[in-house]
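1. Would you be able to build a 3D model of this:
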Amino acid sequence: MPEQDVAEVVQRYLDHLVVERGAAANTVSSYRRDLERYRDFLAGRRLAALRDVDEAAVRDFLVQLRKGDPDAGQPALADSSVARTLVAVRGLHKFAAAEGLVDTDVAHAVRPPKPARRLPKALPVDEVLAILEAAGAADHPRALRDRALLELLYSCGARISEVTGLDVDDLDLEDRSVVLRGKGGKDRIVPIGRPAVAAVDAYLVRGRPSLAKKGGPALFLNARGGRLSRQSAWQVLVDAAERAGIDKDVSPHTLRHSFATHLLDGGADVRVVQELLGHSSVTTTQVYTLVTVNTMREVYATAHPRAR
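-> Alright, predicted model coming up:
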C-alpha cells in the first residue's frame, strides 16, 4: 500500500467515524478541528506521514497546545481542551495502526495533563465570625438552631452530613467534645470550642424543645420536628452569609476549609488537623498547607528586609 500523507489518513479516520462508528456531526466536526491543528503541527516539523511520527512528537504537540502559538493566532488551551484534543489524536494513531498504515501506535502511552489542583477556598476569620453572628441575630428557636449548627461546623471542621447526622447523645458539652461519624463508618471524637458549646447549649435549652414536635434523637430539627436535611442546613449557611454581606460562593465545605486553614495558620501540626478532619491520609490534608504557604510568602515579602 502506498504511503499516505497525514491529511489523507485524517480524512480516512473521519470517514471511519461517520460510517463505521456512527459518530454525531458535532463530534466529527470537533475531531476535524483538533486533527487539522495536529496536521499543521506535524507539517511544521516536516513530518509528512504518520510513519515519521514518534511518541515524542505527540508529547511536544500537547506542550504546544498548553503554551499556545501566538504566531499562528492559536491561544493556549485549558487542560480539559488539551485532553479532548488528545482523544482525537490517539484515535487517529490507533486507527492507523489497526489499518496497517503504521507499524505501531505511538500515541498509545501518551496521557492527558493532570488538571491543576484546585486549592480550597477559605474565608478570613472576620468573615466567618460575621456569618456566625448573622445566623443567630434573632432570638427564636430556628435562629438558635442555625447559630448552633454553623458554630459546630466551623468549630470542629465537620462535614455537613456529619453534623446533620448528629444525635443529642453524641454531644458531651461538659467535656466539650462530639462524636462525628465520618466516611466508611469511621467515628472520631473532636473537641468543641467554648462559643460552639454555648451556642449548642442555648439551642438545647431554648430552641430544640419548641421544634421537637415528635420524639427522636436528632440534634438539629426542622420546623416539623424531623431531622434537618443536608439541603436545609446548606441553605441556613447561604442565608446567613447573605445577611452578613458576604458576596462569595459559600458552602458548608467552605467552613470546613476555613477550619483547617485557620488551624494551620495558627501553627497546628498537619497530622493533628488530619485527625480532626477525619482524613485517612495526611496527603489529603496537605492541600491546605499550600494555602498557608501563600500566606507565608506574603508575610515574608512584606516583612523581611532582604525579601526583594
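
2. can we go C-alpha only for contacts and neighbour counts from here?
-> Noted.

3. Next one: residue 296 from residue 34, what distance?
-> For residue 296, the distance to residue 34 (CA to CA, to the nearest Å) stands at 42 Å.

4. Repeat that for residue 81.
-> From residue 81 over to residue 34 the distance is 10 Å, taken as CA to CA.

5. Between the two, which is the more surrounded one?
-> When neighbours are counted by other CA atoms under 10 Å, residue 34 comes out ahead of the other of residue 81 and residue 34, with 19 against 15.

6. The more buried one and residue 6, how far apart?
-> Distance check for residue 34 against residue 6: by CA to CA, it reads 13 Å.

7. cool, and residue 176?
-> Applying CA to CA, the value for residue 176 to residue 6 is 70 Å.

8. swap in residue 255?
-> In this structure, residue 255 lies at 53 Å from residue 6, with CA to CA as the measure.

9. Can you name the residues that contact the closest residue to residue 199 other than its chain neighbours?
-> Closest residue in space to residue 199, ignoring its immediate chain neighbours: residue 148 at 4.8 Å, by CA to CA, 6 or more residues apart in numbering. With contact taken as CA atoms under 8 Å, 6 or more residues apart in numbering, residue 148 is in contact with 196, 199-200, 203.

10. What count of nearby residues applies to residue 172?
-> Residues lying near residue 172 (other CA under 10 Å) number 14.

11. Nearest residue to it in space, please, no chain neighbours.
-> For residue 172, the spatially nearest residue (CA to CA, 6+ apart) is residue 178, at 6.1 Å.

12. Compare residue 176 and residue 6 (neighbour count), which wins?
-> Set residue 176 next to residue 6 and count neighbours by other CA under 10 Å: residue 6 wins out with 24 against 14.

13. before we move on, back to that, how would you label the residue nearest to residue 172: helix, strand or coil?
-> strand (DSSP: H, G, I helix; E, B strand; the rest coil).

14. could you measure it against residue 158, distance?
-> Counting by CA to CA, the gap from residue 178 to residue 158 is 10 Å.

15. Then residue 32?
-> 48 Å.

16. Kindly report the same for residue 308.
-> From residue 308 over to residue 158 the distance is 40 Å, taken as CA to CA.

17. Next: residue 290.
-> Residue 290 sits 21 Å away from residue 158, going by CA to CA.

18. compare with the first, here's sequence two:
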Amino acid sequence: MPFKPFTDYLLLEKNYSALTVKAYLNDLVRFSEFVKSEYDTDDVSQVNYLQIRSWIVLLVESGIANRSINRKVSALNTYYKFLLKVGDININPLAKHKALKTSKKIQVPFSEKEIASVLDDAKFKDSFEGVRDKLIIELFYSTGIRRIELVELKLTSFNIHNKTLKVLGKRNKERIVPLLHAVSTTLEAYLKKREDLPSISDEEILFLTKKGVKIYETLVYRIINDYFSLASSKVKKSPHILRHSFATHLLNQGADLNAVKELLGHSSLAATQIYTHNSISELKKVHVNTHPRSKK
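-> The predicted model follows:
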C-alpha cells in the first residue's frame, strides 16, 4: 500500500477516525490516477503546484462544489505536510494555495412543532423497524449526535442505570451525553425487539437492519427524510438538520453555549456558533417584548 506510512500517521498521530482516513486516501488515489494519466508519473510527491492546479480546474469543470474541492485539496495538503515532516520533500507545493470561495449555507432547523408532529403524532409501527426508527429520531433530537456516530453505536455505549450515552466522535474523542427518560424507555423497547430477530450478524452493534446486520448511513438518512416529509415542507430533511435543531432549540431555551459545544462534540466554540443565528431572532423577540423602553 503506497500510502501506508501516511495512513498510520493519520490514525496514530493525528488520531483521525477510520472514516476520515478512508476519505483522505480516496482523494489521494484519485489524484494519483490524474497525474498518472495527465503527466505520466507515479510519484505524487514530485508534482508541482501548476499540475495540482490543473487537477483543481478539472474538478471545477466537472461541476463538483467548491466546498468538496476544498476538502479534497485539504487532504492533499495534509499529505504534503506529512512528507515535509518526514523529510521526503523540501517544499509543500500547496503552501501558498488559497481555498476556493464557498457560499455559506444557512441550514434551516425543524421547528419544535414539526418535531413534535413526528415524535408525538407519527404512527410508528409496533415492529422492530418501527421502534428502531422512533429511537433513531429521538436520539438525534435529544443528543445531537452525528449520523456516523449513531451508526457506530454499540450495545455497550449505553448506561441504562445512569441514563447516559458514550459517543465516539471525530478524532476518536469520547464524550458522555445524558439521555432523556423517554429515550431510555424507547431504547428498552427496541432492545426487546432486537432480541427477537431471527439472526444477528453484528452482535455488538446497536442499530441493525431487520436482517440483523449493521445499519448503514444512507438508510439512516432515508428514515429521517421519510418521517419528516410527513411533517415538514423544508427542502432539506436529514440527520444533520435534526442535530442542527437540537442545538438551536437548546440555545433558544437559554442553554449555555459551552454546554451545547460539549454535547455536540465540537472542538471549538466557533463550530458551535454557527447555530446561534436562529437563537438571535428569539433573543430579539424577548428583548423587544420585555425591555422597559422597547415601547417608547
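
19. Ignoring the adjacent residues along the chain, who's closest to residue 307 of structure 1?
-> Counting by CA to CA, 6+ apart, the nearest residue to residue 307 of structure 1 once its immediate chain neighbours are dropped is residue 301, at 5.3 Å.

20. Show me the contact partners of the helix or strand that contains residue 189 of structure 2.
-> Taking DSSP states H and E as the criterion, residue 189 of structure 2 maps to helix 181-195. Outside of helix 181-195 of structure 2, the residues within contact range by CA under 8 Å, 6+ apart are 127-128, 131-132, 134-135, 138-139, 142, 160, 163.

21. What are the boundaries of the helices in the stretch 51-200 of structure 2?
-> In order along the chain, the stretch 51-200 of structure 2 carries the following helices (DSSP state H, counting those that start in this stretch): 66-86, 112-121, 128-143, 147-151, 181-195.

22. which part of structure 1 lines up with the fourth one?
-> Translated: helix 147-151 of structure 2. Taking TM-score structural alignment as the measure, structure 1 aligns residues 160-164 with helix 147-151 of structure 2.

23. what's the mean distance for that stretch versus structure 2?
-> Between stretch 160-164 of structure 1 and the aligned residues of structure 2, the post-superposition mean distance stands at 0.7 Å (mean CA distance after the TM-score superposition for structure 1).

24. which residues of structure 1 fall in strands?
-> When secondary structure is read from DSSP state E, structure 1 shows strands at 171-172, 177-181, 187-191.

25. Kindly present the ones you listed as TSV, with separate columns for distance to residue 28 of structure 1.
-> Compiled in TSV, those are given as follows (distance: least, CA to CA, whole Å):
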stretch	distance to residue 28 of structure 1
strand 171-172	59
strand 177-181	49
strand 187-191	51
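
26. now, of those strands, which is deepest in the fold?
-> Looking across the strands of structure 1 with neighbours counted as mean count of other CA atoms under 10 Å, the highest average goes to strand 177-181: a mean of 21.

27. Measure how far that one is from the centre of its chain, please.
-> 25 Å (CA atoms, centre = their mean, to the nearest Å).

28. and what of stretch 197-214 of structure 1?
-> Shown here is stretch 197-214 of structure 1, whose average C-alpha point lies 34 Å from the average C-alpha point of the whole chain (CA atoms, centre = their mean).

29. Stretch 32-46 of structure 1 now?
-> Offset of stretch 32-46 of structure 1 from its chain centre (CA atoms, centre = their mean): 34 Å.

30. Give me the buried positions along it.
-> For stretch 32-46 of structure 1, the buried set under the neighbour-count rule, 16 or more other CA atoms under 10 Å, comprises 32, 34-35, 37-39, 41-42.

31. Distance from the chain centre to the helix holding residue 189 of structure 2, please.
-> The chain centroid and the centroid of helix 181-195 of structure 2 are separated by 24 Å, computed with CA atoms, centre = their mean.

32. same deal with stretch 224-242 of structure 1?
-> Centroid separation between stretch 224-242 of structure 1 and its chain, computed with CA atoms, centre = their mean, is 22 Å.

33. Pull up the aligned stretch in structure 2 for it.
-> Alignment note (TM-score structural alignment): stretch 224-242 of structure 1 is matched to residues 211-229 of structure 2.

34. in the matching stretch, what counts as buried?
-> Of the residues in stretch 211-229 of structure 2, 212-216, 220, 223-225, 227-228 count as buried by neighbour count, 16+ other CA under 10 Å.

35. Equivalent analysis for stretch 257-273 of structure 1, please.
-> For stretch 257-273 of structure 1, using 16+ other CA under 10 Å, the buried residues are 257-265, 270, 273.

36. Please apply the same query to stretch 261-277 of structure 2.
-> If you call a residue buried by 16+ other CA under 10 Å, then stretch 261-277 of structure 2 has these buried ones: 261-266, 272, 275-276.

37. Tell me which of the helices of the stretch 51-200 of structure 2 lies nearest to residue 169 of structure 2.
-> Nearest to residue 169 of structure 2 among those is helix 147-151; the distance by CA to CA comes to 6.3 Å.

38. Check which helices and strands the closest one is in contact with.
-> helix 217-228 (3 or more CA pairs under 8 Å, 6 or more residues apart in numbering; DSSP states H and E).

39. Okay, angle between the helix it packs on and helix 112-121 too, please.
-> Helix 217-228 of structure 2 and helix 112-121 are oriented at 100 degrees to each other (axes from the mean of the first three to the mean of the last three CA atoms, to 10 degrees).

40. any idea how far residue 209 of structure 2 is from residue 133 of structure 2?
-> 11 Å.

41. Oh, that last question was meant for residue 168 of structure 2, not what I typed.
-> Taking CA to CA as the measure, residue 168 of structure 2 falls 21 Å from residue 133 of structure 2.
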